[in-house]
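Undergrad: I'll drop the sequence and a predicted model, then ask my questions.
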Amino acid sequence: MSHLRVPVFATQVGMLAERVTQAFWPFWTILFATLAPLMMGWQDSLPIEIVWGFVVVMALALIAAAIWGARRFKMPKRAEALARVDSRLPGRPIAALADQQAIGAGDAASEEIWQVHLERMAARSRDAKAVQPDLRVASRDPYGLRYIALLALVVAFMFGSLWRVGSVADLGPTGGAAMASGPMWEGWVAPPAYTGKPTLYLADIPAGPLRVPEGSTITLRLYGEVGTLTVHETVSGRMGEVESASAPQQAFVVEQAGRLEIDGNGGAAWDVSVIDDIAPSVSITAPVEADANGEMAQAFVADDDYAVVSGTATIALDLDRVDRRFGLAVAPDPIDPLILDLPMPFTGSRANFEETLIDNLSEHPLANLPVTVTFAVTDAREQIGVAAPEQMILPGRRFFRPIAKAVIEQRRDLLWSAENDRRVLQVLRALSNRPGDLFRNETTYLRMRHIIRQLVNFEEFGMNDDQRDELAQALWDLAIQLEDGNLADARERLERAQERLAEAMRNGASDEEIAALMDELREAMDDYMAMLAQNAEPAEGGTDQPDGGDGESLDVSRAELQALMDRIQELMEEGRMAEAAELMEQLNQLMENLTVTQGEGGDGPPTPGEQSMEELADTLRDQQQLNDEAFRDLQEQFNPGRGEQDGNQPQPGQGQQGEQGQGQGSGQPLEGGEGGQDGQTGEGLGQGDRPEGGAQSGDGAGGEGQGGTEQSLADRQDALRRGLEQLRSRLPSLPGESGEEARRALEQAEDAMDEAENALRDGDLAEAIDRQAEAMDALREGMRNLGRALAENDMDQPDEGQGGQQGDVTEQAQTERRDPLGRQVGNTGQYGSDENMLQGGDVYRRAEELLEELRRRSADQARPDLELEYLKRLLDRF
């Protein structure tokens, strides 16, 4: 039994730790809770009565906890440890070895069996291992008091000192005698909070050199008879009234290097050196950037040894660089410098960072004038770092219509000097002399006449600053309306309608409120689209609306936006607010992009990026066609001859084709796709790039049998994959993250196509359909990233949804793609479509009927397992 000695001894030691923990955890908790406040020095600031009351209560609690633990503690015995080890072994072999044979003693056969039994138990006992002790006391301490006390003790060790506990004895009547055996002074060095450095306890620091940050506060406390200890220091640089060197408590700020000395019994001295706080610095890192609307972006970098607290940019008129002609020839009225707050990082370190000041100052009097921009930053010690002044023309909104530019120029002259009021009045009168040649509508002309009448009135009776600002605002609004027509007002109404609808989403509006808000949004959308069409400039080429120009793009976008709004309303009425909010964000992005795409277009040759987008769209359409045919073949497996049995009722695979879709073989392409016009499936591969042996869509029609159809679909899937591989190899080199993501997405599409081909060759149509769906999702992701990469690299390829070539191609491809239920894939690129298959209230009833039919079929266990599995996936998805 020697092999049991080690595990039994280890188990006995563990039992000892277990019983000590369970019996004395209250004692340790109370001890930690007593030491923590004393180490932090609470006794030095609290009344002596409270301190001694706390000490007495804690002492009594410690005694009670020790007695409670001693009564419950029992030293573990070896027999108990042996029994615990034995209980972890199967069959308790150790106890069996100590048993005596009860019957059969003296019988040779029985004794032989008993001996074999003992040998087996001995063999089992050799597997004995030490049993881990149970040190958990959560059941006895449900509130975690032991952890709270331990945390307080750890904090006290970090920010306090064990020396302070002895100061409790100094509070008693024999405190003077106790002081002789301990420290008679205490001191702390507290660096400024912004440095992030910890407080130092001087009693723990040996005499000698001491480096502290500039601005640190030194606090000293002297105990005992006054005059026994004195303080001498030269680090504060105090020149005025200084407290007595023997004062019991002293505090001062380190401003310079010097010496700190505590003179007396047990004193110490330090040569203090100061860690200088360096002033921050800031500099401009790039030229100012601005967009057409006048929003400026100025990059800068700032740094400090600890942290920059704040910063400003001061913009002042550079009068020497102003072209003093026309309205700027007179002396300007005083223009106060414009002070902007610099953006600071919300997270991370402020010791060194790069940020960009973004603001739109188009309406400021200094807009489009020479200015000097001075950046300044401040640290926590209020030290200021100033960058060299930067000369620039303060960006403002650019106006392109001559009449709008003239109005803005008069506004600038009026803000330059009030003496220009007569000149501004004369120029505005000249502009309004022949309104038919300059003004698009009567509203803008009447607004200008009203401004002229105000100027006449001000010229007669005088004009104060508030009236001048009001007049400048009126001129600004007039210039905006002259530049954009009514587009700005239409855009404002559209944004207001979108905000109200978003608020309704958050507040859970009723169906009636949703319908009213959607009507308001549609009306505002129609007005905005009309304004876009009215303000769009004719495309180059001599005609106002060339084929493929803005007129066509605008019509397509209008239909797409209407479908997107229908889908938003449907989701809101169904209570799916998160999805509706996501589509609402896409609608906002579409509307923002429409203002950029007006006036673009043309009939020139496509760029390499545009050609790649077209080929990807064709590949996506062909993959959708293969997916539709595979789905019809799967339906034919489950319900042979279903088309003849169902008569004229449209099936999910036929969608909106109606009677045209009935009676077609499984290999016939769907109506509505370009692939259905000539029977080709490889159009997405590019001209001349279709691999040899690519199958026609007519291959494997219903007359060839099921096996031939699957083989034909597999060959066509392989041809489509090889074509995509060739297309990917011809993609233009696009640096950046978007280009890499596009390539990865197309590689994923190839892999999914390869898996779909293998499933088709194995006859697993359900698996093939799933893999084809993955390929289509990856293709759509690749198109989005490719469009984004082309836009980022200035290759005349707009981002997704901006109405350019990509938008036309993807809209065309999306219009022609249908899901297995015959619905068009909507603007979101997901199955479910924005298209209303049924108009009116029947849409919900019909959807419920379809779900009930799916549930009924999935509950029919007589159906093939393959069909049941597919129905289950349909129910999980929809």
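TA: Cool, got the structure. Residues are numbered from 1 along each chain as shown.

Undergrad: C-alpha only now, for contacts and for neighbours.
TA: Will do.

Undergrad: so which elements touch the helix or strand containing Gln635?
TA: In the assignment (DSSP states H and E), Gln635 maps to helix 608-638. When contacts are defined as 3 or more CA pairs under 8 Å, 6 or more residues apart in numbering; DSSP states H and E, helix 608-638 sits against helix 675-678, helix 706-729, helix 765-792, helix 805-816.

Undergrad: closest to Glu499 out of those helices?
TA: Among those, helix 805-816 comes nearest to Glu499, with 26.1 Å by CA to CA.

Undergrad: for that closest one, packing partners?
TA: Partner elements for helix 805-816 (3+ CA pairs under 8 Å, 6+ apart): helix 608-638.

Undergrad: so Arg5 versus Gly14, what's the distance?
TA: From Arg5 over to Gly14 the distance is 14 Å, taken as CA to CA, to the nearest Å.

Undergrad: ok, Ala297 next?
TA: Distance from Ala297 to Gly14, by CA to CA: 68 Å.

Undergrad: buried set for the helix holding Gln635?
TA: Neighbour counts over helix 608-638 (16 or more other CA atoms under 10 Å) mark 608-637 as buried.

Undergrad: for stretch 866-878, same thing?
TA: 867-868, 870-871.

Undergrad: so what touches it?
TA: Contacts to stretch 866-878, defined as CA atoms under 8 Å, 6 or more residues apart in numbering, come from residues 638, 766, 851, 854-855, 857-858, 861.

Undergrad: presented hereafter is structure B, for comparison with structure A:
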Amino acid sequence: MTSGTDPRQTRSFRFLLLLARLVVTFERLWPGLWPGLAVVGVFVVLSLFGLWLHLPLALHLPLLGLFAAALAWTLWRTVRLLSLASRDAGLARLETDSGTKHQPLRALADTLPESFSDPATRRLWALHRERLIASLRRLRLAPPRSDLPRRDPWALRAALLLVLVVALVHARDDIGPRLTSAFTFTGRSAAATLPPIVDLWITPPAYTRKPPLVSEQTRGQASLTVPAGSEARVQVHHLPTEATAQLVFGDGRTPFTALGPGSGEAKLMLGTDGLLGVVDGAGREIARWSVDAVPDAAPSVRFAGTPKATHRGVLKIDLEAEDDHGVAELALLLAPVGREGEVERLLLLKPGSQPPKLEIGTYQDLTPHPLAGLPVKLQLEAVDAIGQKGRSEPLEIVLPAREFRHPLAKAVIEERRRLAGAPDSAMNVAGRLAALAETRAAQEQPIAVPLTLRSAASRLALNESDAASRRSVIDMLWELALFIEDGSLSVAERKLRDIQQELQKALEEGARDSELERLMEELQKAMDEFLEELARQAMEQGQPPPQDLQPLDQSQVVDRRDLQQMLDRARELLKSGARDAARDMLAQLQEMLENLRAGQQQARRPSQGEQALSDLQKMIQLQQNLLERSFQMNREQGQEGQPQPRGQRGQPQQGLPGQQQRGQGQDPMGQAQAEQEALRRALGELMRRMGEAGMEIPRALGQAEMQMRGARDALGEGEPGVAAEAQTQAVDAMQRAGQAMMEQLQEQMARQQGEGPGGQPQPTGRRGRDPLGRAARNDGGMDTHGVQVPEESDLGRARDVLEELYRRSGDRRRPALELDYYRRLLDRF
């Protein structure tokens, strides 16, 4: 817009003025329309809630007339406002929204009378119009403003809208019939005009662990996919009076059971695909779904690698099983080669959680089996919750057999294997067993050995064709061979293996905490008995009791404390609820025990470094004993008030650490000096041997030798207090030297473990790792390799949480709802 141009003459201004007049008209009309809208809203709400369906005709007509009168009155008041706002009202609205002063739009309509011919007046009038036009450079129009907040301070209009939304949700699919029910007068059976409503619930079988489908999920769906065997429950409502309905699935029809007037329910099993529908008595279809019943597939199972025998002949089987709804049972099928019809089924486990996919390794001690040492065919079998079976491909192996070293035990096992492989040779086996009982080897055994051989021979001879008797003799010969070979060690080993398998089975089947705790206690006792029997047998063979236990992997050496720590950690994991981690820990413990052999069976000569470290540890202990004796002698001097001359001091009290029995005529100070000098010479000899072996001598050993020299001199001068100070420094120096020697040995062991037989490097995953596969040393980095087992800090936090739960659950002042929540949490653990 240029200066001096009248804005009212433009097309855009005329359009803006029209909009302003419409805005003013709407602002005047809206308050008048709202009462009519409120009447309509109340009518719709009452109709949607079904008011007209329950009112008698005497109240129906007056109430409907009242609504009509109220609507007519509000509309009549609104008609008076149905006029477009004037031009002046539109100009005033534009002036107000634009923020101008002195009404410039309306002032431009003023004109100067023709009688004014004074040039100055006309010039002044022109300047006045130019100023008005300049003030109209930016004209704006604000949106309409409602006057309802002032007239409705309680916001009843919002409440009406909220109730309207609730009524729409309540009516759902009956919105149209309920709105038209207000104008239905004949018969007063408005409910019969509502269309029937069908609700469908589908509950899958419990073993599938799938959630049910509720009516909100099935409503409006044309097709449904459900597991075969699911239960369909259908309800129909709003049926006409005395009307009937049927549930149709395939060729079958199921009548509805009445639930009330116009309502019924029917149930059926969905075993196959088909159309599920509801029809009324006249055959008209009310609802229909296409059902796709997915059958339960048979489980699959396979060997995850070839089964391998452990050091003790136990068969380790790694397997993978899978099922669409969960594996309920795993078994091993075993049959001798050439006699595939004689299949024996051995139960492996029954997973309590029935996982859809299972990858696990299990140990089976089949060395007592009659077919041990013979070729057999193995096959895995998986069973799901409804009894369907799946089998793996057959695998032919030679069943692991235990190797017996005792000649008599080997002969017994050979006869046992002959009897199991050829049942027709029972008489020949009986004769050979009787002959074995008379041999010198059998007579040198306890009397039970020849008696058992004669008993087995007699049983075979008297019951030659009895399969049960043959099997009992086979079992008897196995127990006899174990007794001859190992004595009571085999009994402890078998007990330990049985408890391990029972515990693993209980974990898989989800046993209670009390049962798991009982099995853990039995496992503790069985492991102690096995290790004690192993040590006893080693001593009987003239070997020292094994302090270390060495698995087949030379890079792992553990002692009984390591095994005990693994067992304690598994118990803590069970108490904290981490059953999966506890199962993994117990599996590792079982694998270690199965592949275990006593360290003295392949006793190796300690290295020079190990021997030097052992000698240094003994010297530290001797020096500590001397230090305690110096403290005692210094205390005695302080009690007497003056030092005693050598040869006249009393002897130390009995029972002090490191003290030896001495006669009354011996000098304690002189004897301590002699022992200190002998210990100093032994330390010097140790440093000489280390130097000759090319080992690095820690500087702390030289410092310890100097302190020993000073302690010797102080004892010779009768000053045990000064000697005690030097001896303390000597102990500290030797401990520092021992730490340095230990680090040297660890580095040497790490280098040696990095190479296998023939100088070949071993896999890096086993270098410098403890029996659990974790790094033995950590140089500041994070070791991500190894087992996923919670650390002590994690277990400590879990114990703290459990203790807090127990404390709160025992506080009876807490609300009942809170106590119930704590009890449910504790039931989980």
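TA: Done, it's in. Treat the numbers as computed from the prediction; the structure is a model and nothing was measured.

Undergrad: just give the TM-score of the two.
TA: Superposed pair, TM-score by TM-score structural alignment, normalised by the length of the second structure: 0.47. Supporting alignment: 486 aligned residues with a CA RMSD of 5.7 Å.

Undergrad: surely Gly187 of the first structure is in contact with Gln249?
TA: No: using CA atoms under 8 Å, Gly187 of the first structure is not in contact with Gln249, being 9.6 Å away.

Undergrad: need the residues touching each of the two.
TA: Jointly contacting Gly187 of the first structure and Gln249 under the rule CA under 8 Å, 6+ apart are 219-221.

Undergrad: picking up where we left off before, which among the buried residues of stretch 866-878 of the first structure gets closest to Ala302 of the first structure?
TA: Of all these, Ala302 of the first structure sits closest to Tyr870, with 60.3 Å by CA to CA.

Undergrad: report the angle between the axes of the host helix or strand of the closest one and helix 765-792?
TA: Following DSSP H and E, one finds Tyr870 of the first structure within helix 865-877. Angle, helix 865-877 of the first structure to helix 765-792, by axes from the mean of the first three to the mean of the last three CA atoms, to 10 degrees: 40 degrees.

Undergrad: that older thread, please, a ChimeraX command that selects the buried ones among the contacts of stretch 866-878 of the first structure?
TA: Remark: buried members of the contacts of stretch 866-878 of the first structure, expressed as a ChimeraX selection using 16+ other CA under 10 Å:
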select :766,854,857,858
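
Undergrad: using CSV, lay out the contacts of stretch 866-878 of the first structure together with distance to Leu210 of the first structure and secondary structure.
TA: Shown next, in CSV, are the contacts of stretch 866-878 of the first structure (distance: CA to CA, whole Å; DSSP: H, G, I helix; E, B strand; the rest coil):
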residue, distance to Leu210 of the first structure, secondary structure
Phe638, 88, helix
Ala766, 77, helix
Leu851, 80, helix
Leu854, 81, helix
Arg855, 81, helix
Arg857, 85, helix
Ser858, 81, helix
Gln861, 85, coil
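
Undergrad: mind putting the contacts of stretch 866-878 of the first structure in CSV, distance to Ala497 of the first structure included?
TA: Shown next, in CSV, are the contacts of stretch 866-878 of the first structure (distance: CA to CA, whole Å):
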residue, distance to Ala497 of the first structure
Phe638, 49
Ala766, 45
Leu851, 35
Leu854, 39
Arg855, 40
Arg857, 44
Ser858, 44
Gln861, 51
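
Undergrad: ok, back up a step: which one of the helices and strands packed on helix 608-638 of the first structure lies nearest to Ala578 of the first structure?
TA: Counting by CA to CA, Ala578 of the first structure lies closest to helix 765-792 out of those; the figure is 21.3 Å.

Undergrad: so what does that closest one touch, helix or strand wise?
TA: Helix 765-792 of the first structure is packed against helix 608-638, helix 737-761, with contacts defined by 3+ CA pairs under 8 Å, 6+ apart.

Undergrad: closest one to Glu570 of the first structure among the ones you listed?
TA: Here helix 608-638 is closest among those (CA to CA), at 25.6 Å.

Undergrad: helix or strand right after that closest one?
TA: Criterion used, DSSP H and E; the element after helix 608-638 of the first structure is helix 642-645.

Undergrad: Glu582 is in contact with Ala502 of the first structure, correct?
TA: No: the criterion here is CA under 8 Å, and Ala502 of the first structure misses it with Glu582 at 10.6 Å.
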